[in-house]
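*Asks:* Give me a model of this one.
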Amino acid sequence: MPPPLPALLRETYDPATQISPAQIEAVASIVRARAPGARFLVFGLGRDSPMWQRLNADGETLFVEDKPAYVEAARQAMPQARIVVADYAATTVLGSFAMSPAALDAIAMPEELRGSWDVVLIDGPAGYWPGDPGRLVPLAWTSRLMARHTHVFVDDYNRVLERHFADLLIRFDNPPCAELAHEREAGKTMLWRIGRSLPP
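*Replies:* Modelled structure (predicted):
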């Protein structure tokens, strides 16, 4: 059983993590609320990965990453972590807006992702520049995987691609949502699609 959440976050938090402390608290609180045995899907490996792994030690955490160097570093730092290598090269940030639904559906989702997830965090691929791989594929896969009870967090929701496709694929059924501000970077936000366990 992991230690109490405040202690765990203090022990594992890396100040260089790009997600803000308040946003981390929100994601971590939801993961722990689904414990024990939470199923937590994380798109993107980074400085926060050991924290997510430790946070959900009594559950199942699966990381999805496209950069081989990040995968290698994570496997050295977290030998026990489950990591799926994805190829997002076909969907650049700029090209995503012209991609047809048929072309998107033709990108096979890894079998390891199938099933019901309690929490999904979309924080990769990086998607900084027009020619970078974008987050259309993780958003599309999440839209197929999420259930009514699934909490979905989309980092960098302030960016054009993330907002456009999150609104289209994650918010299509008018779910309860919140935007979590980044307290260190003005204008940077994270979308939280709030999962619902209680009856309507």
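
*Asks:* For the rest of this, base every contact and every neighbour count on C-alpha atoms.
*Replies:* Noted.

*Asks:* which residues in the chain form strands?
*Replies:* 39-43, 60-65, 82-85, 119-122, 151-155, 177-181, 189-193 (DSSP state E).

*Asks:* For residue 129, find the nearest of those.
*Replies:* strand 151-155 (15.8 Å; CA to CA).

*Asks:* re the thing from before, adding mean neighbour count and distance to residue 99, write the strands of the chain out as JSON lines.
*Replies:* Shown next, in JSON lines, are the strands of the chain (neighbours: other CA atoms under 10 Å; distance: least, CA to CA, whole Å):
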{"stretch": "strand 39-43", "mean neighbour count": "22", "distance to residue 99": "21"}
{"stretch": "strand 60-65", "mean neighbour count": "21", "distance to residue 99": "21"}
{"stretch": "strand 82-85", "mean neighbour count": "16", "distance to residue 99": "22"}
{"stretch": "strand 119-122", "mean neighbour count": "24", "distance to residue 99": "20"}
{"stretch": "strand 151-155", "mean neighbour count": "25", "distance to residue 99": "20"}
{"stretch": "strand 177-181", "mean neighbour count": "17", "distance to residue 99": "26"}
{"stretch": "strand 189-193", "mean neighbour count": "24", "distance to residue 99": "23"}
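
*Asks:* Another sequence for comparison is provided below:
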Amino acid sequence: MRNRSFFPEKPRFVFIALGVLIAGALLISSFIRVADNSLLCSLTGAKADYSPAPIQLRAILHYATSRIVPQQSLGEISVSFDVLQSVSPCNFLVFGLGHDSLMWSSFNPRGTTLFLEEDPKWVQTVLKDAPTLRAHTVHYRTKLSEADDLLSAYRSEPECLPSKAFLRGNTRCKLALTDLPGEVYDTEWDLIMIDAPRGYFPEAPGRMGAIYSAAVMARARKRRGVTHVFLHDVDRKVEKVFAEEFLCRKYLVKAVGRLWHFEIPPAANVSTTSGGAGFC
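*Replies:* Got it, this is the predicted structure:
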């Protein structure tokens, strides 16, 4: 989720200006409820008593005065935005904290949005400019260089298998995120976005544990409906392979750019013929 510049200065400035205009329109209009829920009707059929939430106004001010743009493209952002528009207020868990975090929180202004970040110094840097964000520092037990071994070995550990999988305190399954804040385990998340931890050099934690843990949380859901899981950087081998193993191609509903969107039903609602040996 940490921002990287992809544009030379002048085109980048034009992109920022357009982005600010679009973001402002989206933030102001996104949560005005109308009959057909379309963006056009949101703009033309606004309720007289509607007022933006403080987090939305803060986001508009922040991005209007910043030269740093979100890492995801407008098309990728729109995938998650469309879902948030239909289900917010909701519980939204985001792996990664960055320059786009204020935007994500503003899309769910009256819901719960929680960010998980590996680097405590980076958390301090982001919260200095956006102190209202809710973020926790987490520790990952894996390295990207271990990805192949983790994928081939997890089936031999019963407590990694979907029939017995759990997260809190599951030290026997190395893919499980075992020591997250209690709030993460105690909340049923309607949306989970995986855009961290770092996964582009061998010693980085990689996103194997985040992908596996998102699958376990989604399958354990007891509330009505599916869990929406968004995975970024699927152009990379590990993200793609682990998504196909744990999030499942059959649950993939949309792919835009480097983002995949899955709708994962609770395990109780799914019949399986795999004998509990696989997630898909």
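
*Asks:* TM-score for this pair?
*Replies:* The TM-score (TM-score structural alignment, normalised by the length of the first structure) is 0.82; 187 aligned residues with a CA RMSD of 2.7 Å.

*Asks:* so which of the strands of the first structure comes closest to residue 21 of the first structure?
*Replies:* strand 177-181 (10.5 Å).

*Asks:* In TSV: the strands of the first structure, plus distance to residue 5 of the first structure.
*Replies:* Listed next are the strands of the first structure as TSV, based on distance: least, CA to CA, whole Å:
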stretch	distance to residue 5 of the first structure
strand 39-43	16
strand 60-65	17
strand 82-85	22
strand 119-122	17
strand 151-155	18
strand 177-181	19
strand 189-193	20
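
*Asks:* quick one: what's aligned to residue 84 of the first structure in the second structure?
*Replies:* Under the alignment (TM-score structural alignment), residue 84 of the first structure pairs with residue 136 in the second structure.

*Asks:* Its match contacts residue 119, correct?
*Replies:* No. Using CA atoms under 8 Å, residue 136 of the second structure is not in contact with residue 119; the gap is 9.6 Å.

*Asks:* The first structure: matching residues for stretch 230-243 of the second structure?
*Replies:* So stretch 230-243 of the second structure sits over residues 153-166 in the first structure, by TM-score structural alignment.

*Asks:* mind checking the end-to-end distance for the matching stretch?
*Replies:* 10 Å (CA to CA, to the nearest Å).

*Asks:* Next: stretch 197-209 of the second structure.
*Replies:* 9 Å.

*Asks:* Equivalent analysis for stretch 13-24 of the first structure, please.
*Replies:* 9 Å.

*Asks:* Pull out the buried positions in that stretch.
*Replies:* 13, 18-21, 23-24 (16 or more other CA atoms under 10 Å).

*Asks:* Distance to residue 114 of the first structure added to these, as TSV?
*Replies:* As requested, the buried residues of stretch 13-24 of the first structure are exported to TSV (distance: CA to CA, whole Å):
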residue	distance to residue 114 of the first structure
13	29
18	28
19	26
20	29
21	30
23	26
24	25
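
*Asks:* between these, which is closest to residue 48 of the first structure?
*Replies:* For the buried residues of stretch 13-24 of the first structure, the nearest to residue 48 of the first structure is residue 13 (7.0 Å; CA to CA).
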